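Enquirer: With the input below, show me the fold.
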Amino acid sequence: MKDWQILTSFVYPHEANMVKTYLDSEGIETIVKDEMTVQVNNFYSNAIGGVKLLVRTLDYEKGIETLEKGGYIGDAHKTKNRVETLFYEVKSDKKKCPYCRSENIGKRRNPDYLVLVVYLLLGAIFPIFRNSYKCFDCSKEWKFKRKK
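Expert: Down below sits the predicted model:
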């Protein structure tokens, strides 16, 4: 196992097996690690780092290129997505992505850090959320703030 390297990891075993099949069809030998542990209890997935897909060290670069070609990983997966704050005027259009101008966006409600503090102090969670938006075409996240 010394010459094997983790190519990527997944939350669920079926995702790893789909990518394993794709890489095997391209001639890259793979091993799925921690698959059975996650199948026994799905909640262990994050604790153990997910279901890992391993390739030989010699095939690592070829595996990355193959996954990029197949659309399994891209620029959004290489860098961590950040929620950017955008300032807007009253007449601005909030129904389009400010980056790619797509209308394929969704609203997300992320819990605020204040919720964690209240939970630790009182033992109860109050519904305090911060709204952000996500574009499903360019995978960018942002939130709006009114200009003062």
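Enquirer: rest of the way, CA atoms for contacts and neighbours
Expert: Fine.
Enquirer: Identify each buried residue in the helix or strand harbouring Tyr22, please.
Expert: Under the criterion of DSSP states H and E, Tyr22 resides in helix 13-25. Of the residues in helix 13-25, Pro13, Ala16, Asn17, Val19, Lys20, Tyr22, Leu23 count as buried by neighbour count, 16 or more other CA atoms under 10 Å.
Enquirer: And those residues, which is closest to Val38?
Expert: Pro13 (7.1 Å; CA to CA).
Enquirer: Once you drop chain neighbours, what's closest to that closest one?
Expert: Spatial nearest neighbour of Pro13, chain neighbours left out: Glu35 (5.5 Å); criterion: CA to CA, 6 or more residues apart in numbering.
Enquirer: The one you found: neighbouring residues, count only.
Expert: 20 (other CA atoms under 10 Å).
Enquirer: Quick check: it touching Phe10?
Expert: No. With contact defined as CA atoms under 8 Å, Glu35 does not count as touching Phe10 (9.7 Å).
Enquirer: now the other sequence, so there's something to compare against:
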Amino acid sequence: MDSSWVVIANYQYSSEAQIFKGRLEAEGILVYIQDEYTIDTDPLMSHAIGGVKLKVRQVDRDFALEILEKMPKYSLTNEGEKIHCPNCNSTQIHYFTTIQDFKSFVAFLGSWLVAALPFYAAYEYRCEQCHTKFKKI
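Expert: Have a look, this model is predicted:
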């Protein structure tokens, strides 16, 4: 029996990986998260080292990928319903952070200079279909 571990997904933050780890473990799959403490210590390193890696045993790979495919990839409301684009009514909505104005840039730069995480960031939803950006649901 092959007991080697394979990467099935990469995430920017360990909190994202923990959500998927919990779902896979609920199905009885052994899961290992690599580089989570490195990213938690210095989140700016995430892209440099390839993010937080979600690993499963080779024998569980296909089943784990099947489970991950069934999980929602797009933003949901607090009630678990899909968010709709106000422009085209699509449900393929992503939630992301961005530095888009002078205030957020100055806050980001100031926190970067003192080697801390950014204290201010703008959060927006973006429609994957029509690329409309909006703040509130």
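Enquirer: Identify the contacts common to Glu35 and Phe10 of the first structure.
Expert: Val51, Lys52 (CA atoms under 8 Å, 6 or more residues apart in numbering).
Enquirer: what residues are up against Gly74 of the first structure?
Expert: Glu68.
Enquirer: What distance do you get for it to Glu65 of the first structure?
Expert: Applying CA to CA, to the nearest Å, the value for Gly74 of the first structure to Glu65 of the first structure is 10 Å.
Enquirer: all helices for the first structure, in order.
Expert: Counting by DSSP state H, one finds helices in the first structure at the ranges 13-25, 35-40, 44-48, 60-70, 75-78, 113-122.
Enquirer: compared with the second structure, how much does the first one deviate?
Expert: Compared with the second structure after the fit, helix 13-25 of the first structure shows a mean deviation of 0.8 Å (mean CA distance after the TM-score superposition for the first structure).
Enquirer: Just the angle for that helix relative to helix 60-70, thanks.
Expert: Interaxial angle, helix 13-25 of the first structure versus helix 60-70 (axes from the mean of the first three to the mean of the last three CA atoms, to 10 degrees): 110 degrees.
Enquirer: and the gap between the most centrally placed residue in the second structure and Thr132 of the second structure?
Expert: Per CA atoms, centre = their mean, the C-alpha nearest to the average position across the second structure is that of Glu16, at 4.8 Å. Distance, Glu16 of the second structure to Thr132 of the second structure, using CA to CA: 25 Å.
Enquirer: Check Met71 of the second structure too.
Expert: From Met71 of the second structure across to Thr132 of the second structure, the span is 24 Å (CA to CA).
Enquirer: These two: which is more packed in?
Expert: Ranked by neighbour count (other CA under 10 Å), Met71 of the second structure and Thr132 place Thr132 first, with 14 against 10.
Enquirer: Skipping its backbone neighbours, what lies nearest that one in space?
Expert: Nearest to Thr132 of the second structure is Arg126, by CA to CA, 6+ apart, at 5.7 Å.
Enquirer: coming back round to it: the helices of the first structure: which one's closest to Cys97 of the first structure?
Expert: Nearest to Cys97 of the first structure, of the helices of the first structure and by CA to CA, is helix 75-78 at 16.1 Å.
Enquirer: ok, back up a step: ok, now which ones touch the residue nearest to Thr132 of the second structure?
Expert: Contacts of Arg126 of the second structure (CA under 8 Å, 6+ apart): Ile93, His94, Tyr95, Phe96, Thr132, Lys133, Phe134.
Enquirer: out of those residues, who has the most neighbours?
Expert: With neighbours defined as other CA under 10 Å, the most crowded of the contacts of Arg126 of the second structure is Ile93; it has 25 neighbours.
Enquirer: picking up where we left off before, nearest approach to Asp3 of the first structure belongs to which of the helices of the first structure?
Expert: Across the helices of the first structure, the minimum distance to Asp3 of the first structure, taken as CA to CA, is reached by helix 60-70, at 10.5 Å.
Enquirer: Show me how far the closest one is from its chain's centre.
Expert: 18 Å (CA atoms, centre = their mean, to the nearest Å).
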